[in-house]
Structure formats: structure tokens, C-alpha cells
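Asks: what's the 3D shape of this:
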Amino acid sequence: MTRRIVRTSIQLGALTCIVFLLLFILDDRFRVLPDAIHNALPAHTPGFVITDITLATCSSLNLLSSCKLDAQKWHRVEKDLYLNKGWLNHAYIHIERKKESELVETDRVILDVKVGRLDPVTSEKNQGAERWESRSGGIWLKRTSKRHASDSVKAITAVDVLFGADAVEARPGWEILDQPILLSNPGDNQEARLTVRRGPHVPIERPTVRVNKDGKFKILQVADLHLSTGLGVCRDAEPAGHNGGKCDADVRTLEFLGSVLDSENPDLVVLSGDQVNGETAPDAQSAVFKFAEMFIKRSIPFATIFGNHDDEGSLGRLALMQLTQSLPWSLSLPGPSSVEGVGNYYVEVLSRSKSTSHSALTLYFLDTHGYSPDERQFRGYDWIKKSQIDWFKSTAQNLKNSPAHQGYHHIRMNMAFIHIPLPEYRTQEDIVQGSGTFAEPPTAPGFNSGFKQALVEENVLAVSCGHDHVNDYCALSKDPKPDLWMCYAGGSGFGGYGGYSHVIKGGYHRRVRIFEFDMDDASIKTWKRLEYGERDKRIDEMIIAQGGSAVAP
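Replies: Model prediction:
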């Protein structure tokens, strides 16, 4: 009887340990954090300064260790420095912050942060009175007890974590540290890097886009970047064996994008979905900053919509849009909450005269969602919903009657951007192909909600999508009168698939599409630029609208 009691007690004790272990893992590794928590730290609270930073590590095998410090004192940055890839190891950055008005003489405010194995004082010319203080993870802090260190001077006022050897900072006033945080048993996780902001939050103003003095307006459409957290791994790189077979996906993708930005000098960049490759982006924020930083440093406005992969990483659609919306030069908006999806909005391109706010061109952006909500009946992908179509039609009608539109006395034009193609893209026998390659069956939704007809009724001249990487054609319905051009941009990112050998001879080169509007003759011209081969040439150049109407090829 005694042996049975002892055996039962041992079993219960073992079961209790397992339960505690599972609770710990579920809490710190597998939980899905709300979008608000993911973005909790970067939001600045005016008047706060950072007084300390520390690193908390824990192990799934040690029930006594914890990655949570006293919440009354410490604020945790909700990003596991192992990116949740460490089955045993976890680590989190914690900060201590105080209001300036509550600082006392004994409080020490952080003036500088560095990461490294050696005391930074050994490499400093002007050491100053403050000494560097060591923290775990190779973090060094320079703090001062002077109460004048404040939001408006040199004090550190916010701290965040980004990941990857190629991580960049896109927010004004922020700087990313050169060296990654030093972790024990790092494994194959991406480098975790501290990024800090000095001084107050810099307010962001939504840019105004306007037709140039020569009457032209150029849009660069970038589809399917498929950026990762870190350098990324190339898929279907062309030409095969290029650069000795070495190909870091994001590095090559962004180098291509940068070269097109510098050569084409667009007035607006439209990112038409799958900017983030969710499966390889455990920190989506790091991926977003990589493309946004390119536009910000060139002072080019940009607008985004989402594809079916963007929200498969660490951030949901709304959090991604809020993050993108908060960046300089961003025109992105979540759209009305009463309309299904995130990213249903429009952008007005104003006339060349800076003395007026009249609209010469309206660009519509709609969320095509992800995967079919009814796989039994309609396999594949989701469709544009009735609430979106109703919003689009009422918005178009209201704009048409607005002073901004009524006051423009030339021919106005309209265009739309989506990610997943409309069902009308699919029926090749019903379209007239202008230029480009029809290389894979369009993966349009199985259900046709009628958005194409709504576009025609509201005088939209062209719609352009992404999603099918190796399709890059523009096509027109075989109607007696040309109505709507349906274009593909072609995939631009090496993190996504790049062709089918049985369809595309010699492989598929990544590309982007440009639309140039000429308001003087109400025309639209389009062409593409290649990543490799005829890189400095325009290819498949054609006119798709003239006199404010779609024209046949």
C-alpha cells in the first residue's frame, strides 16, 4: 500500500512538472500575441525617458527561470530574441522608463547604448564623465544622473528590436546598433539588433502627390517582393549559376528595386501585395522596414495593399497597415472599418497647379484578401466582397460630384490596384493580349463578385495586380468597345517562385511595371524593367489609353 502511494505521488509529481513545462512553453513560445502588443513599445509616450535596459533569459527545462520581470518596474519588448525558434532558450529585452517630471536625483537616464564584448571606453576619444555600465547580452549603457537629460536633448526615449544582418531602421529619429545582441547558443536564429530613438517622437505628415509641371505622373508598381526576416533564400534564381551560385534573396531583390528607383525616378510607388513572405518573416516589422527605407531616403511617396502571404508572419493585416501608415512618405491607409478587408482606400493625384487642390487622377486600392472562405464550392482564393464594391461605387460617385473633381477642367483618369487577379483575367479566349507573357493559368477566385463591371461603370481605365509571378501581360476584353485594361506587374522578389521551366524558355527574370500618365493628352503608357539581361531598357512598351479612353493594342 505504501509503495503504491509513493508511486502515485511520483507520477503526480512528474505530471505536475510536465503541466508546468507545457504552460511555460505555451506562454512564452507558442502564444499568439495580439497586434496591439506586438506594436506596444514603438508607440512613444511624450515625456518618458529610458532609465535602464536589461536582458532576461529563460529555459523551458528550468521551471525556476523566467523571461518576465516585475511588470511594475519593467516594460518587456514582446519579441523573443530567438524568434521563437529556440525550443529551450528564450530571451527578451526589458526597459525601465519614467516620466521626466518624476525623475529624482538618484535616477539615471540613458544617453547612449552600444553592444559588444569590450567596454566601449577603450575605443572612445572623448570619454566624458559618465562610465559605461555592462548588461547581459553584451549591452553597454552610458547613463547620467543629470536631470536635464530629457526628451528634447540626447536622452534615449524608446527602444525596439529588429532582426537580420541586413536590418535597417525606417523611422525618423531612430538608429539601429551595428552589433547584434550577444546570445548564448544562438543556433540559426536571425541576428537580434537593438534600435533606439533619441529625443521626442517625430510626427509624420501624409505626403501630397501632384502631377508634374510637364503634365506627367509616373507610377512604379512593385509586385511580390517576398521579403524575409534576414537575407532570405533565393528561389528559382535566374540566370542559373549567376554570381557563382551565391544568391541572398532580399539583397538581390532590393538592389534591383533601388536601381529602378534611381533610373525611373517615379512619382509614386505602389506595392501591390506580398511584400512580406510570411513563412520566412518571423519578424514582419524588419521586412517592412527594408522596402520602406528605400523610398524614405529617396523622398518617394508609396502606397501598399496586401497579398495572401503578408499576414502569415508575426503581424496581422491591421498591425501591418498601422505600421506602414506610421512611416514617412507613406500614403497607405486601412480604409473604413465597415468595409471588409484592410487597405480599401484611394489616393488623389492633384493637378500641376499648386494654387489649387483639384484632382487630375484618382487611384483606387482594394484588399483581395487571401484564401477562399468556401473551399468546397470555390477552391483557391478569396474575392472582392459586396461591401467593398458598394464602398468603391459610392466613393467614386461622391468624388465625381466633389469640388476637387468638378474644378478640374481637363480629362480626368482613374486606375485601380489589387493583388489577386479578377476572374476575367482567367479566360484567355475572351481577352486580347497586348504585350507580355501569359505563362501560367491565372489563379483568380472561383467566385465572380462583379468588380470588373463596377470598374467599367465608374470609368476606371486600367486595373493591375500581382500574385501570379510569371504572368506580366496587359490584356483587354474582347468587347466591341475597349473598356478596361487588365495588367500584371510580374514578380519582383527572389524570395518567391520565379518560373516554370516547361513554360518559360531560359527561365524567368524578375521585373517591375511602370505606368506613365500624360494629363495633356489624357494618355497612359506602360512598360516593364528587368532585373537581369536588358536591365537598362524598357520592354513591352505600349499605350493603353488615349484621350481619356482605353484603346486597343
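
Asks: rest of the way, CA atoms for contacts and neighbours
Replies: Will do.

Asks: helices and strands around the helix or strand hosting N398, which ones?
Replies: Take DSSP states H and E as the rule and N398 turns out to sit in helix 386-400. With contacts defined as 3 or more C-alpha pairs under 8 Å, 6 or more residues apart in numbering; DSSP states H and E, the secondary structure elements packing on helix 386-400 are helix 451-457.

Asks: Check which residues of the helix or strand that the helix it packs on is followed by are buried.
Replies: In the C-terminal direction, the helix or strand that comes right after helix 451-457 (DSSP H and E) is strand 462-465. The neighbour-count criterion (16 or more other C-alpha atoms under 10 Å) identifies A462, V463, S464, C465 as the buried residues of strand 462-465.

Asks: Contacts for strand 462-465, please.
Replies: Contacts to strand 462-465, defined as C-alpha atoms under 8 Å, 6 or more residues apart in numbering, come from residues 223, 272, 414-421, 484-489, 550.

Asks: another one to check against the first:
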Amino acid sequence: MTRKLRQLLQLLAFAGVIFLFLFVADARYRVLPNSLHNHLPIHHAGSVITDITLATCSSANPLSSCRLDPDKWHRIEKDLYLNTGWLQSAFVHVQRKQEEQLEDDDKVVVGVAVSKVNPGSSDGEKGWESRSGGLWVLRSAKRHDSDSSRVVTAVDVLFGADAVEPRQGWTVAQLPLQISADPTAWVTVRQGQPKAAVAAKPRVSKNGRFKILQVSDMHLSTGVGKCRDAIGPENRPVKNCEADPRTLDFLERILDDERPDLVILSGDQVEGPAARDAQSAILKFAAPLIERKIPYAAIFGNHDDESGYAMSREAQMSLIQSLPYSLSKPGPDNVDGVGNYYIEVLAPSPSQHSALTIYLLDSHGLTPDEKNFPGYDWVKQSQIEWFRSTATELKAAKAHAKYTHIHLDMAFIHIPLPELGDRENLVVKGGSWKEGVTAPAFNSHFFDALAQEGVVAVGCGHDHANDYCGLRPAAQPDQDSHKKTTHHGPWMCYAGGSGFGGYMGYGGVHRRMRLWEVDTNAGRIMTWKRVECCGEDMKRRIDDVVIVEAGHVVA
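Replies: Purely as a prediction, here's the structure:
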């Protein structure tokens, strides 16, 4: 080996060590999968944005970094490539100051755009500053602009060609960032100070009716998603179908046709592995509800926080809770799960008494004990105790006790109760039993608690192709007896799968949603389903069943 060759090899080895050191150092700043979406938009009460930029880095370039000076810049913790870029990452960074800390020569951001050309050429504004990725920033040197409605007070990033921004005061850029990301990345900003979310109070209409739309298993993605088991005209399979647009079109059709008073989102709104940015998926299903000013409440399924890149249940609930018209709540900290709460539906105005109580509980995800109880998790004892104590307190409350009609109680979970799969002891009505019931292998007897506290109906999801209602007979008479069989409530009803991002199959089953109509004057509950099909059948209503009459469960 010659001397020059030896020196060259030593130089390459030294460069390799430096490269490895810098790569590891930069990796410290990369977002870990479990924390990718556990963020809030870059804003703080009373703060304003003074600058925005975009930083790109590559693991092939040891001198590049995806984190700017942390003393000056705050990074929005969303990789614009969603960790799928080959050796490449990019992050939006912002500078911010508390409003009272602004100095006379400070500039504040009053406009943000993504464009291939200077936005000033079309809007007449001077002073637009170019940043990488097609990002343009307009900053004002006037300090008093910090309290105007134009000043940018928060910045966020959404993903997908179908990204929407329904949050109050927020606007998404007209074009995605000019980088080779798939799905596309969009900058969205809030101008002016934050506005409080609209607080909705559900109330029975003057005719005594209250209608609930239960939407389960939408399985929305980041981006448009791909359809699974889609059916088209003449019941033929559909290929090359975009899942989320078709799911959301179905939802909007039913919202406009049925005009529900409340929407219950009963789990698996998000398809965990396909939703690398759950926030973008959540805003998609919230948008049509907010646009129509319909109150809604959400619980989680086993897929909502699935995969290593998932947004935690706590973070998802925090986001959903902050949105307009949302009634969603995380529930008590000392109770297992996220999303154990109840909703009171008031009697017709001006009454302040409760006509209907709706309990919502987290049924969790996969079993914590696969060896002894394989499959899925169950409603825990702390949740059952919370439900019992809450039901007891509400029954004694004046808002219930002084209601002059029949007060009714319902409940919603995602994973079905074990009793819904008991074929030998179940009366099945109003739908089909297409697939095996994937209820928990361990029975925590939540059904018994529901029955003892007088809940008359419980809705669930999870098994997409099942859409029946089941009722347990409480006593079977002798063959020679003339006594009628009594029944043991509550009725248990599947919603059926609504989303094209989730499976269906089983010989060709159309997506569907369940409606519940409560007649408080008669103490009656009727339920039916709406089917997404084809052509004139798009608005088909099927399987009408009266399950409660005069406040009592009926078969």
C-alpha cells in the first residue's frame, strides 16, 4: 500500500467518524415516533409570531440540521415528510414574542402565503419576504399591529390533498408547501387572538323528538386514503377508489337528509397506521359538523391511536374538545381510559330538566392479557364504578327528579359487550349478523350494571359487517305456560361500518350509519339505518325497529 493511498484511507475514516457524530447529534433533535403528534400548535396566550421559516436537512449531509437555534426559533414538531422522506426531513420554525415584550423595531407577521411568485404581484401588498419551500411571509414594522386582527398568533401544519381547516380564526394556505412530500404539507395560521369554542347545549325539539346519528368506524387517513371492499353500481366491486372523500360525502348526505340533533362518533374515526397525522384526519370529520352547527361527541376505538406514529388518546381528545360544537370530554383522571363522560339532553325550552342522559365510555383497544383473555380489552371496574355512582347521583338530582315525562338513559361504547355475541340467549332484530362478534374474552359485567341502572339502549361499533340489535330474554317460560317471555334490557345495537378505509366484504356489504330517534312524549325510541349504495338507493332507509315504548324495553 502506497503512502498516498494510506493517507487517503485515513482521511476517509476520519470523515466517516465526523459524519457519524454529526448524524447522531442531529438525530437527537428528530421526532420520535411515539411523540410525533403529541404537540400543540405553536402559540401561547398573548404571544405573536414575529417570523416563520422552513429548515430542511438530510442524513446524507452531515452539515445540515433540522433544528435552528433553539434560543431564537421554536420548531413545529411535524416532519413535513412524515418520516417517509428518503434521507430527508423538513420542519417549519417560528419566532414569537409576548405582546408586551415587543420593542419598537420588532416586526410581527401579518400574512403568510405559499406561492411560486411574490404574492404582492396580485394583492398589491409590498414587503413580502421569500422563504424556502415556496413560503412567503409578510411582516409589519408597526408595533401597534400586534393587537390587530391581522397579526398571526399561531402556526400549524396539516397534511393531504383533502386537508381542511374548520377551527375558528384559522386559515390554511391556498397551496401546499413546495417540497416533494407525499402526502402534501400545508401551512395553516391563526390571525388575531384565539376565540372560545362554541358551547352547544343539546335540547329536545318542541315536538318532543330528539334524533341521534351514530357514526362508527370511519377509518379516516392522512390524505385521501384507499378504499377497501368498495361497492358500486349493480353491486360490482370498485377499484381505484379514494376512501376518505367517499366516506365524508356519505356523512354529509346523511347529515343534510336526516338533520340530526346530535352526532355520536363511536370510535375508529382514525385509521391509525394510515393516519400518520391524526390531527388532519380529525379535522376532516369535524368540518362538516362544524359547518352545519351540529353538536357532536366522540369516544375512541382500538384503531384511533394504533401504530408507533399515533397521536395519543389524550392529545386527540384535547384537540376534539377544543373544536366548535364539540361536547367531548376526557373524563375523570382516576377512571381507566380517555373519554368516560355523559351528556344531558334538556327537555324543550324553557325547561332546564334533563329528558335524556347519554353515557359514553372508553372500551380501550387490545387485551392487556393475551394469554388468558386473547383479543380485545374490556370496560374496567373503575369505569363501572364511575358509571354506577354517576347514574345514582343523576337520578337523585332535581334536573332528573322534576322532569314531568319519562326520563331515558342510553350508552355508547366502541367494542361490543360479550352479551351481544351470545347467540343462544339473544333476540336479534333490525339487521344482519354477518361476521363473528369480536367482543372481549373477559366479561367485566358492564351489561349488568347498565341493566340495573335502567339504561335502555347501548350502541357500539367495531365489527363493520354486523348491524343488528340484540336483546337478552330474562326468563324462558315452560312449554305449557301461557306466560310471555320477558326481556332483559338494554337493547344492544351495532352501528355498522361507515368508512371506506376499513374492511367490509362478507359477500358485499354497503357502508351504513345508525339513527336513533327519541320521542320524549311517548317514552319511545326507534332506530334504523341509512345505507350508502348507488344511484337512487343512496338514501335508502332500512330496518326500522321500535326498541323502547313508554320507557320500557320491548321486543
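
Asks: Would you mind getting the average deviation of the helix or strand just after the helix holding N398 of structure 1 from structure 2?
Replies: Tracing the chain past helix 386-400 of structure 1, the next element assigned as helix or strand by DSSP H and E is helix 403-406. Using mean C-alpha distance after the TM-score superposition for structure 1, helix 403-406 of structure 1 ends up 1.0 Å from its aligned counterpart in structure 2, as a mean over the superposed pairs.

Asks: what's the matching range in structure 2 for helix 403-406 of structure 1?
Replies: Helix 403-406 of structure 1 lines up with residues 398-401 of structure 2 when matched by TM-score structural alignment.

Asks: What of stretch 380-390 of structure 1?
Replies: Structural correspondence for stretch 380-390 of structure 1: residues 375-385 of structure 2, per TM-score structural alignment.

Asks: what's the span of stretch 49-69 of structure 2 from first residue to last?
Replies: Between the start and the finish of stretch 49-69 of structure 2 there is a gap of 16 Å, counting by C-alpha to C-alpha, to the nearest Å.

Asks: And it, what's buried?
Replies: Going through stretch 49-69 of structure 2 with 16+ other C-alpha under 10 Å, the ones that come out buried are 49-59, 62, 65-68.

Asks: ok, residues contacting that stretch?
Replies: Stretch 49-69 of structure 2 has contacts (C-alpha under 8 Å, 6+ apart) with 19, 22-23, 26, 29-30, 75, 87-97, 106-109, 131-133, 135, 137, 139, 151-154.

Asks: Then stretch 369-377 of structure 2?
Replies: For stretch 369-377 of structure 2, the external contacting residues (C-alpha under 8 Å, 6+ apart) are S363, H364, G365, L366, T367, P368, I415, T438, A439, P440, A441, F442.

Asks: counterpart of the fourth one in structure 1?
Replies: For L366 of structure 2, the aligned position in structure 1 is occupied by Y371, per TM-score structural alignment.

Asks: circling back to that earlier point, may I see the buried residues of the match of stretch 380-390 of structure 1?
Replies: In stretch 375-385 of structure 2, counting by 16+ other C-alpha under 10 Å, buried: G375, Y376, D377, W378, V379, K380, Q383, I384.

Asks: Who's the closest spatial neighbour of the third one, skipping the chain neighbours?
Replies: For D377 of structure 2, the nearest residue in space outside its immediate sequence neighbours is T367; the separation is 4.1 Å by C-alpha to C-alpha, 6 or more residues apart in numbering.

Asks: Show me which residues of the match of helix 403-406 of structure 1 are buried.
Replies: Judged by neighbour count using 16+ other C-alpha under 10 Å, the buried positions of stretch 398-401 of structure 2 are A399, H400.
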